[in-house]
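1. Okay, here's the prediction I keep looking at, along with the sequence it came from:
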Amino acid sequence: MEKGNQTSISEFLLLVFSNWPGHQALLFSLFLCLYLTGLLGNLLILLAIASDHHLHTPMYFFLANLSLVDLCLSSTTVPKVLLNIQTQAQSISYPACLAQMYFSMMFANMDNFLLTVMAYDRYVAICHPLHYSTIMTQHRCACLVAVPWVIATLNPLLHTLMMACLQFCSDNVIHHFFCDSSSLLSLSCSDTSLNQLMVLAVVGLLFVVPSGCILASYAHIISAVMKVPSAQGKLKAFSTCGSHIALVILFYGAITGIYMSPSSNHSTEKDSAASVIFMVVAPVLNPFIYSLRNNELKGALKKALSQSKIFSLVI
């Protein structure tokens, strides 16, 4: 299209699920169940940690932040998906699309940082147990969360402002279930080379580096655990980190499939499925992974619920 004929796009169409006309009810039920399960699970974790002072430790402090971020991450996309499926109106306004892109990037980045911080926390706890209380001080824990929040807030803001400067022509169809930066860049009729460079820089610095730190942390953890003489001691040490490893594999595996795999392997279905995994499924699994084998957390939750008036009325 010639530059002189460019028109201003006021809305985009999210059409990734429009190819499944006979499965709309199933998709709606699936997303609704996942969202409500994640919402309830993460809220219960926050309630348990806030109500029990015995859980006011670095590990649970990071877990509370992760639950809050997971709750917000799924809330940036799933309600709009549910609305679109229910109303069959697939449109999203241009400002709302940019806002959704910003918040989804922010909470995804924060999820990434918190997984890294939690890996470091487990590294200190297992490899330097005698110095844990002196290393993981209240001030250091606050910094390990505050600095990532600043980065996670400012980095997407830069991408959003750069995206707002681009020109969008007649094509407004996004083959995704939310406004992803890569999908928007492919629709622009402006020069997006700088935007693409920034996306690569983010993937390199904000995902590859943290994932490398996680691998290094667990390499030291495995090395330390293998030196434990008893098999029971090894099992106990690995069980404390198993849930974290599972969540990390799920989260980074999905991101790798979207942003770090060859372009020949990409398709709308594969990218959407991978996005659903790390933006919807991972936040749902978080409360189950961290609570099912955690007696402290389950005990605190039972205590908090038993003291609530709502729970008393139910029983």
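-> Perfect, thanks for sending it. Residues are numbered from 1 along each chain as shown.

2. C-alpha only now, for contacts and for neighbours.
-> Noted.

3. can you give me the helices in this protein?
-> With helices called from DSSP state H, the chain shows them at 24-51, 58-75, 78-87, 94-127, 132-135, 138-164, 181-187, 193-202, 209-226, 231-259, 268-276, 282-291, 295-307, 309-314.

4. out of those, nearest to F12?
-> helix 94-127 (6.6 Å; Cα to Cα).

5. Compute the inter-axis angle for that closest one and helix 58-75.
-> 160 degrees (axes from the mean of the first three to the mean of the last three Cα atoms, to 10 degrees).

6. Make a markdown table from the helices of the chain and add mean neighbour count and distance to E11 to it.
-> Below are the helices of the chain laid out as a markdown table (neighbours: other Cα atoms under 10 Å; distance: least, Cα to Cα, whole Å):
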| stretch | mean neighbour count | distance to E11 |
| --- | --- | --- |
| helix 24-51 | 18 | 22 |
| helix 58-75 | 21 | 21 |
| helix 78-87 | 16 | 14 |
| helix 94-127 | 21 | 5 |
| helix 132-135 | 14 | 50 |
| helix 138-164 | 16 | 13 |
| helix 181-187 | 17 | 12 |
| helix 193-202 | 14 | 21 |
| helix 209-226 | 17 | 35 |
| helix 231-259 | 16 | 25 |
| helix 268-276 | 17 | 20 |
| helix 282-291 | 22 | 28 |
| helix 295-307 | 15 | 44 |
| helix 309-314 | 9 | 43 |
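
7. Would you format these as TSV with distance to V173 included?
-> Shown next, in TSV, are the helices of the chain (distance: least, Cα to Cα, whole Å):
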stretch	distance to V173
helix 24-51	19
helix 58-75	22
helix 78-87	14
helix 94-127	12
helix 132-135	51
helix 138-164	16
helix 181-187	8
helix 193-202	20
helix 209-226	33
helix 231-259	19
helix 268-276	12
helix 282-291	27
helix 295-307	45
helix 309-314	46
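
8. of all the ones you listed, which lies closest to I174?
-> helix 181-187 (6.2 Å).

9. hang on, isn't L34 packed against V284?
-> Yes. Counting by Cα atoms under 8 Å, L34 touches V284, with 6.4 Å between them.

10. what's in contact with stretch 144-157?
-> Identification of contacts with stretch 144-157 by Cα atoms under 8 Å, 6 or more residues apart in numbering yields 62, 102-103, 105-107, 109-110, 113-114, 117.

11. Just the closest of those residues to I126, please.
-> V117 (14.4 Å).

12. Next one for the comparison:
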Amino acid sequence: MPSLWLALGILASLPVGAEPGRPRVVEFHGACDASGAVVRGGGLVVVGDDEDNVLRLYDANRGGAPLASWELSAALELERGKRRYPETDLEAATGLGDLGLWLTSHGLDSKARRQGARFLLFATRTRADGQIVVEGRPYRTLLDDLLAAPALARFGLAEAAARPPKAPGGLNLEGMTAALDGRTVLVGLRSPVPPGGALVIPIENVPALVRGERARLGAPVQLDLGGRGIRSLSSWRGRYVIVAGATGEGDPSRLFTWSGAPHDGPVADPVDLAGLNPEAFATFENRDEILLLSDDGTRPIDGVPCKKLKDPARKRFRGAWVRLSGAP
């Protein structure tokens, strides 16, 4: 294992692009549990963490400390507890036009309690001065919409929603991307994985949700990812890239590409993700590599799991620049 980390460290220092199947690794500081990202201009990326309610701006190529950060708890109208605001459990993000869209897990907490902060879909906008602000009001009834949709009734989502997310079959939304049509947003489920494959659900009017409209859902699609669920989902250069992983703790994640056509199956990419825990994409249309962000909350730093560190300056997560085989 030490030789693996040494190799990754050497790759991180190389100025050249990533080779097929061989990631170039960059470290980002100030957080551990990267879970969603929205690309900005100038090679920048805004990253969300599933252990706090802070968005952090980074140089995607250099990594290092955040260039800016925004704590959104008050803007998301969260109810403050005795000591702090509740965690939203942010799990996915995407850009759509001039908005950043952010999705929480929509699952119960570890004690099987329903916490309102975990059931949000919200939008952000970057002002002319570079500051990020919440657009409209968070949408809080997406789970109700999913459970009420006749087209989704056969997937057992009501039963899944009653289980903790780490229990077998517990509901967990972890993927989201703007669709290739530039209007629809696709939501991918890590769990449950019904017979027939991982579930992708289109939402046709996401920008209107933060203005008070109800969600319009499209026809669901199932993807055969070898029994895995969707941990991250992104559109890039006319197709989709998918991180697929076990619904709980299990086999290493795999990277897939998909044309977006319902009759086309996803295709596994041979890139080696060993040692990484990828949970978010940053896909720049003008780059030949995609950036995978690793949720490193349990990765030891000086013998302590990253998420347990008290000093934020010591926290870090990895990003891996990956060149796909047959990349366009």
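-> That came in fine, so what should we check first? Predicted, not measured: the structure shown is a model, and the values here were computed from it.

13. Got a TM-score for the two of them?
-> After superposition, the two chains reach a TM-score (TM-score structural alignment, normalised by the length of structure 1) of 0.25; 141 aligned residues with a Cα RMSD of 7.0 Å.

14. roughly how far apart are K80 of structure 1 and S183 of structure 1?
-> For K80 of structure 1, the distance to S183 of structure 1 equals 17 Å [Cα to Cα, to the nearest Å].

15. next one: Q86 of structure 1
-> Here the distance between Q86 of structure 1 and S183 of structure 1 works out to 23 Å (Cα to Cα).

16. swap in K303 of structure 1?
-> Look at K303 of structure 1 and S183 of structure 1: by Cα to Cα, they are 46 Å apart.

17. Over to L39 of structure 1?
-> Following Cα to Cα, the distance that separates L39 of structure 1 from S183 of structure 1 is 27 Å.

18. same thing with S211 of structure 1?
-> Taken as Cα to Cα, the span from S211 of structure 1 to S183 of structure 1 is 24 Å.

19. before we move on, what SS does L11 of structure 2 have?
-> helix (DSSP: H, G, I helix; E, B strand; the rest coil).

20. Test my guess that it contacts W5.
-> No. Contact criterion Cα under 8 Å: L11 of structure 2 and W5 do not qualify, at 9.8 Å.

21. neighbour-wise, which of the two wins?
-> When L11 of structure 2 and W5 are compared for neighbours, L11 comes out ahead with 20 against 11, by other Cα atoms under 10 Å.

22. The more buried one: what's its closest spatial neighbour, skipping adjacent residues?
-> R24 (5.0 Å; Cα to Cα, 6 or more residues apart in numbering).

23. And for the one you found, the neighbour number?
-> Number of residues near R24 of structure 2 (other Cα under 10 Å) recorded here: 25.

24. so how far is L55 of structure 2 from it?
-> Distance from R24 of structure 2 to L55 of structure 2, by Cα to Cα: 24 Å.

25. repeat for A160 of structure 2
-> A160 of structure 2 is 29 Å from L55 of structure 2, where distance means Cα to Cα.

26. Likewise for V221 of structure 2?
-> In terms of Cα to Cα, V221 of structure 2 sits 30 Å off from L55 of structure 2.

27. now do G48 of structure 2
-> Taking Cα to Cα, one finds G48 of structure 2 at 5 Å from L55 of structure 2.

28. Give me the more crowded residue out of the two.
-> G48 (26 against 20).

29. So that one sits against L57, correct?
-> No. Checked against Cα under 8 Å, the pair G48 of structure 2 and L57 is beyond contact range at 9.2 Å.

30. who's in contact with A119 of structure 1?
-> 214, 217-218, 244.

31. now F28 of structure 1
-> 82, 85-86.

32. What is the nearest of those residues to G253 of structure 1?
-> For those, the nearest to G253 of structure 1 is L82 (25.5 Å; Cα to Cα).

33. Excluding covalently adjacent residues, which one is nearest to that closest one?
-> L82 of structure 1's closest residue in space is F28 (Cα to Cα, 6+ apart), at 6.0 Å.

34. helices and strands around the helix or strand containing V45 of structure 2, which ones?
-> Element membership for V45 of structure 2, per DSSP states H and E: strand 44-49. Strand 44-49 of structure 2 sits against strand 34-40, strand 54-59, strand 90-96, with contacts defined as 3 or more Cα pairs under 8 Å, 6 or more residues apart in numbering; DSSP states H and E.

35. so which of those strands gets nearest L291 of structure 2?
-> So among those, strand 34-40 is nearest, using Cα to Cα, at 10.0 Å.

36. Contacts for the closest one, please.
-> With Cα under 8 Å, 6+ apart, strand 34-40 of structure 2 has contacts from 45-50, 90-95, 100-102, 279-284, 293-296, 317.

37. Can you select the buried ones among these for me in ChimeraX?
-> Buried residues within the contacts of strand 34-40 of structure 2, by 16 or more other Cα atoms under 10 Å, are selected in ChimeraX with:
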select :45,46,47,48,49,50,90,91,92,93,94,95,100,101,102,279,280,281,282,283,284,293,294,295,296,317
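
38. ok so, going back, of the contacts of F28 of structure 1, which is the nearest to I310 of structure 1?
-> Nearest to I310 of structure 1 among the contacts of F28 of structure 1, with distances taken as Cα to Cα, is L82, at 28.4 Å.

39. list the contacts for the closest one?
-> Here L82 of structure 1 is in contact with 28, 31-32 (Cα under 8 Å, 6+ apart).

40. what's around A208 of structure 2, how many residues?
-> 14.

41. Pull out the buried residues from the helix or strand containing it.
-> A208 of structure 2 is part of helix 206-209 when elements are defined by DSSP H and E. Buried residues in helix 206-209 of structure 2, counted by 16+ other Cα under 10 Å: 206-207, 209.

42. for stretch 142-150 of structure 2, same thing?
-> 142-143, 146-147.

43. Can you list which of those residues are found in helices?
-> Using DSSP H, the buried residues of stretch 142-150 of structure 2 in helices are 142-143, 146-147.
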